[in-house]
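Chemist: predicted model and sequence below, questions to follow.
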Amino acid sequence: MNTASAVLDVLHDRREALVEFLQRLALAESPSTSSAAQQPALAQLAEALGELDFMTRLLPGQRSGGQLYARPRARRRAQTAQLLLGHIDTVWPQGTLATMPVERDGDRLRGPGVYDMKGGLTQMVFALRALRELGLEPVVTPLVFVNSDEEIGSRESTRRIRRLARTVNRAYVLEPSLGADGRLKTARKGIGRFTLTIKGKAAHAGLNPEAGASAILELSHQIQHLFALNDPAAGVTVNVGMIDGGIGPNVVAPESRAVIDVRVPSHEAARQVEQAIRALTPVTPGVSLRVEGAIGRPPMERTPAGQQLWHMAQTLGLELGLHLEQAAAGGGSDGNTTSQYTATLDGLGPVGDGAHAHHEFVHIDRLVERSALLALLLLAPPLPGTPAP
């Protein structure tokens, strides 16, 4: 029996244990906004990794529940490493289980966070467990990093992700796959958030409106300029998603504000859009503009090293009977960060649907095969020409 068949057989035998683990993880609600609520789910992961003879450490957070870091106790100091990356936080507030319970329906498991991304974390545990059961030790040491603030921008954990990404040979990101056919994500758009604040001059709207300068009128002009930056053919989206301003209906508005979401497919597009936003100039006499913000998550572009990793996954998938495809995603992840420093393969998590939606679910049978794929990827030799200790 070859390695692929052996791994798949072990995971098929552990199918019910895998489902039970994911159910428990989903029942431990872990919203991004509650550090305390995240601890039971992090503890479940730490316990599972400890049973696999990993040394685990919870790195404390100041504004989050912290991060879980784990490595094999028996790691050889000079051995090349690979990163398994995920997040424990979900977008769902505490108490969501009352209206969105964890339920099994045939081949589907439903519940908050099962798809994004506790299913991927479960696959990680069981891929490592299958290798241990078969006595198969990766020649590239697996390191585990799980943060608790990914859904709110990874502001606290990004510096540690960067530090790890600079030292590893490759990164496997356990975010959910793309689409019903489970495509792997080899490119992601960069994400920016900008705030445009306009200062005008207040005046009585009936007695002397000409003495004022309306920040709301100016905002209406700037919104049109911002939407004109959209370029669907190039994959650039600029969206004014929130606006506010004014102090009363009978007052010429002295201030207004807009919050802008930017998605860009490349570093060059990021530079051009950011430059255009910062170059906005007033149309209305007597007003001033202030732009704050930046591209917070850089684009994950296809690189030679990343494509080499993708082709390796595609080949290993065939050994499991999987015909994998690659895709670009409009949303961001911590894979955007790792891809700046090392070969990165994202979307290795479950096949299902409903990220951030009430119908969230995963396909149970696909959890098994995706765990097997991850196990084979962990066994692969190091990529040439990528970071090593």
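Modeler: Received it, and whenever you're ready, just let me know what you need.

Chemist: only C-alpha atoms from now on, for both contacts and neighbour counts.
Modeler: OK.

Chemist: check whether P138 sits in a helix, strand or coil.
Modeler: Under DSSP: H, G, I helix; E, B strand; the rest coil, the three-state class of P138 is coil.

Chemist: check contacts around the residue nearest to L348 when sequence neighbours are not counted.
Modeler: Leaving aside its sequence neighbours, L348 sits nearest to L174 (CA to CA, 6 or more residues apart in numbering; 4.9 Å). L174 is in contact with L84, L85, G86, M117, G120, L121, M124, D346, G347, L348, G349, counting by CA atoms under 8 Å, 6 or more residues apart in numbering.

Chemist: in CSV: the residues you listed, plus neighbour count and secondary structure.
Modeler: Listed next are the contacts of L174 as CSV, based on neighbours: other CA atoms under 10 Å; DSSP: H, G, I helix; E, B strand; the rest coil:
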residue, neighbour count, secondary structure
L84, 21, strand
L85, 24, strand
G86, 28, strand
M117, 22, helix
G120, 30, helix
L121, 28, helix
M124, 26, helix
D346, 32, strand
G347, 24, coil
L348, 25, coil
G349, 32, coil
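
Chemist: name the nearest of those relative to T33.
Modeler: For the contacts of L174, the minimum distance to T33 (CA to CA) is 16.3 Å, reached by M117.

Chemist: burial measure for the closest residue to that closest one other than its chain neighbours, as a count.
Modeler: Spatial nearest neighbour of M117, chain neighbours left out: E175 (5.7 Å); criterion: CA to CA, 6+ apart. Neighbour count for E175, taken as other CA atoms under 10 Å: 27.

Chemist: tell me how far E175 lies from G86.
Modeler: Using CA to CA, to the nearest Å, E175 is found at 7 Å from G86.

Chemist: now do the strands in the stretch 101-250 of the chain.
Modeler: Assigned by DSSP state E, counting those that start in this stretch, the stretch 101-250 of the chain shows strands spanning 103-105, 108-110, 141-147, 170-173, 184-188, 190-199, 237-245.

Chemist: contacting residues for G65?
Modeler: S34, S35, A36, Q38, Q39, S148, D149.

Chemist: go on, I243?
Modeler: Taking CA under 8 Å, 6+ apart as the criterion, I243 is in contact with S256, R257, A258, V259.

Chemist: can you say which helix or strand has the first one in it?
Modeler: Under the assignment given by DSSP states H and E, the secondary-structure element containing S256 is strand 255-264.

Chemist: gap between that strand and the chain center?
Modeler: 21 Å (CA atoms, centre = their mean, to the nearest Å).

Chemist: figure out how far whichever helix or strand comes after it is from the centre of its chain.
Modeler: The helix or strand immediately downstream of strand 255-264 is helix 267-278, counting by DSSP H and E. Relative to its parent chain, helix 267-278 has a centroid offset of 22 Å by CA atoms, centre = their mean.

Chemist: take this one as well and set it beside the first:
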Amino acid sequence: MMRFKGTDAFMTKSNWFDSQTILDGIRRWVEIETPTDTPEQVNRLISVVAEQYRDLPVTLERVAGVDGCGDHLAARSTWGQDRPGILVLSHLDTVHPMGFIERLPFKVEGDSAFGPGIYDMKGGAYIAHHAFRALCAAGDRSPLGITHLFTSDEEIGSPTSRKLIEAEGRRAKYVLVTEPARDGGKIVTGRKGVGRFEVFIKGVPAHAGTRPQDGRSAIRELANVILALEAMNDLARGVTVNVGVARGGTRPNVTPEEAYAEVDLRVPSFADAEEFVGKILGLTSKTDGVTVKVTGGLNRPPYEKSNAGASLYEHAKSLATEIGFELVDTHTGGGSDGNFTAAHTATLDGLGVDGKGAHTHYEQIYVSSLEPRARLLHRLYQTLR
């Protein structure tokens, strides 16, 4: 286990980015399991992270968790906070349930290091912290102030951290998101917007054998709704609609009185969001005596590649070339906390480590990506103005 306090005097600038040193730090974070719905575990890791900032020139703000979620932590450099600076966004919660580490213990096999949440996104969260520590160890002060925000609820849509993220994002000049790299190390410069909806259908129950004419089937109407939703898919436009949960009824001999569904929407632009959110919320019943009620809306706005975001990417690409690797950008359908900031602040996502298997039983990072990705974050701190 890596010990941070008192190590600066023994670390030269050259070995700050030693892969094994970074991996040791990541391991400590990974071995504290942090399911979103287990706030005491998330808070345990938040406390470890806060302690690792104690000897650095930062002020710490810990925001108490609410609604069953853990705390959030903001580490702010003691310099540059009087003007817009750099906001680093990381989440410490994972999708894996408690005890999953017994199924997926931390281990290293060749170039891969395994563990729950190691790729999404403890590896990325840690290298951003490590890069800041390297900056401070060299006695440097970045041109802009740096705020690293660690949140506890990203994996469930950031319900308790969204306002905090948006407020910090509007104060910043740049936002760097440490979600994992994509497809062999690609950076993310665009994400689809995400909508979530619930469909509630109310019919009329009846005995399905003796009085079928008296009934109005909620499940039959749900089938109509599902067909209407599926027909909204337009892969050419990048719009996807998925009915991921459907249920209803009580017994096979009862005309079902109630049915329910949960729907996921992904849209590439704000114009698409307005169109398809309206269509989904406007769904109505095709059956007399049956009601359809749809609730929900856009959970994460689209993250479109703005001119400022493109300029930030080009800067990062040039830094990567100096370090010795090619940085390619991509657009992805998955949402992140970067969706909340991209509309008003230059945002660069996917700055975490490379690997594969997010949310799976084989989740892993590539050890060879640790040094170059940590160096890239370090150089972004040093050069953004």
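Modeler: Cool, got the structure. Computed from a predicted model, the values in this text were never measured in an experiment.

Chemist: show me the contact partners of the helix ranked longest in structure 2.
Modeler: Scanning structure 2 for the longest helix, with DSSP state H as the assignment, gives helix 307-323. With CA under 8 Å, 6+ apart as the test, helix 307-323 of structure 2 has contacts from 189, 326-329, 342, 345-348, 372, 375-376, 379-380.

Chemist: so which of those are in helices?
Modeler: If you go by DSSP H, the contacts of helix 307-323 of structure 2 have P372, R375, L376, R379, L380 in helices.

Chemist: count of neighbours near the second one?
Modeler: Look at R375 of structure 2: counted by other CA under 10 Å, it has 21 neighbours.

Chemist: mind listing what P180 of structure 2 touches?
Modeler: Y119, D120, M121, G123, G124, G350, L351, G352, V353, D354, G355.

Chemist: distance check, the equivalent of A171 of structure 1 over in structure 2 against R76 of structure 2.
Modeler: Matched by TM-score structural alignment, A171 of structure 1 corresponds to V175 in structure 2. V175 of structure 2 is 14 Å from R76 of structure 2, where distance means CA to CA.

Chemist: what does S368 of structure 2 give?
Modeler: Distance from S368 of structure 2 to R76 of structure 2, by CA to CA: 29 Å.

Chemist: the more surrounded of those two?
Modeler: Higher neighbour count among S368 of structure 2 and R76: R76, with 21 against 16, using other CA under 10 Å.

Chemist: the more buried one - nearest residue in space that isn't next to it in sequence?
Modeler: Nearest to R76 of structure 2 is T147, by CA to CA, 6+ apart, at 4.3 Å.

Chemist: right, and the one you found touches A75 too?
Modeler: Yes: between T147 of structure 2 and A75 there is a contact at 5.6 Å, judged by CA atoms under 8 Å.

Chemist: how about stretch 297-305 of structure 2, aligned to which bit of structure 1?
Modeler: Residues 294-302 of structure 1 are where stretch 297-305 of structure 2 lands when matched by TM-score structural alignment.

Chemist: quick one, helices of the stretch 1-150 of structure 2?
Modeler: Per DSSP state H, counting those that start in this stretch, the stretch 1-150 of structure 2 carries helices over the ranges 19-30, 39-52, 100-103, 123-137.

Chemist: aligned partner of G135 of structure 1 in structure 2?
Modeler: With TM-score structural alignment as the criterion, G135 of structure 1 matches G139.

Chemist: and if you look at I247 of structure 1?
Modeler: I247 of structure 1 maps onto T250 in structure 2, by TM-score structural alignment.

Chemist: hmm, its match is touching A218, no?
Modeler: No: counting by CA under 8 Å, T250 of structure 2 stays clear of A218, with 11.2 Å between them.

Chemist: the more surrounded of these two?
Modeler: Legend: neighbour count by other CA under 10 Å for T250 of structure 2 and A218, higher for A218 (29 against 13).

Chemist: alignment lookup: D288 of structure 2 to structure 1.
Modeler: Under TM-score structural alignment, D288 of structure 2 pairs with P285 in structure 1.

Chemist: quick one, what contacts its match?
Modeler: P285 of structure 1 touches A213, counting by CA under 8 Å, 6+ apart.

Chemist: need the three-state assignment for it.
Modeler: Following three-state DSSP, we place P285 of structure 1 in the coil state.

Chemist: what residue in structure 2 is paired with Q67 of structure 1?
Modeler: Under the alignment (TM-score structural alignment), Q67 of structure 1 maps onto H72.

Chemist: please report the distance of that match from D337 of structure 2.
Modeler: Taking CA to CA, one finds H72 of structure 2 at 14 Å from D337 of structure 2.

Chemist: who's more crowded, the two?
Modeler: Regarding H72 of structure 2 and D337, a neighbour count based on other CA under 10 Å identifies D337 as having more, with 26 against 23.

Chemist: was I right about the more buried one contacting V88?
Modeler: No: D337 of structure 2 lies out of contact with V88 (CA under 8 Å); the separation is 10.6 Å.

Chemist: what residues are shared contacts of these two?
Modeler: With CA under 8 Å, 6+ apart as the test, D337 of structure 2 and V88 both reach V177.

Chemist: how far away is the match of G135 of structure 1 from I101 of structure 2?
Modeler: 38 Å.

Chemist: of those two, who's got more company?
Modeler: I101 (19 against 8).

Chemist: what's the closest non-adjacent residue to the more buried one?
Modeler: Using CA to CA, 6+ apart, the closest residue to I101 of structure 2 is P116 (6.2 Å).

Chemist: quick one, what contacts the residue mapped onto that neighbour from structure 1?
Modeler: P116 of structure 2 maps onto P112 of structure 1 when the alignment is built from TM-score structural alignment. By CA under 8 Å, 6+ apart, P112 of structure 1 lies in contact with A26, E29, T90, W92, T96, L97, M100, P101, V102, H358, E360.

Chemist: now A171 of structure 1
Modeler: With contact set as CA under 8 Å, 6+ apart, A171 of structure 1 has these partners: Q82, L83, L84, L85, A165, G335, T338, T342, A343, T344, L345.

Chemist: ok, F325 of structure 2 next?
Modeler: So F325 of structure 2 contacts P372 (CA under 8 Å, 6+ apart).

Chemist: what lines up with it in structure 1?
Modeler: That one, F325 of structure 2, aligns with L322 by TM-score structural alignment.

Chemist: residues in contact with the most centrally placed residue in structure 2?
Modeler: Residue closest to the mean C-alpha point of structure 2, counted by CA atoms, centre = their mean, is S336 at 3.6 Å. Contacts of S336 of structure 2 were listed using CA under 8 Å, 6+ apart, and they are E154, E179, R191, R300.
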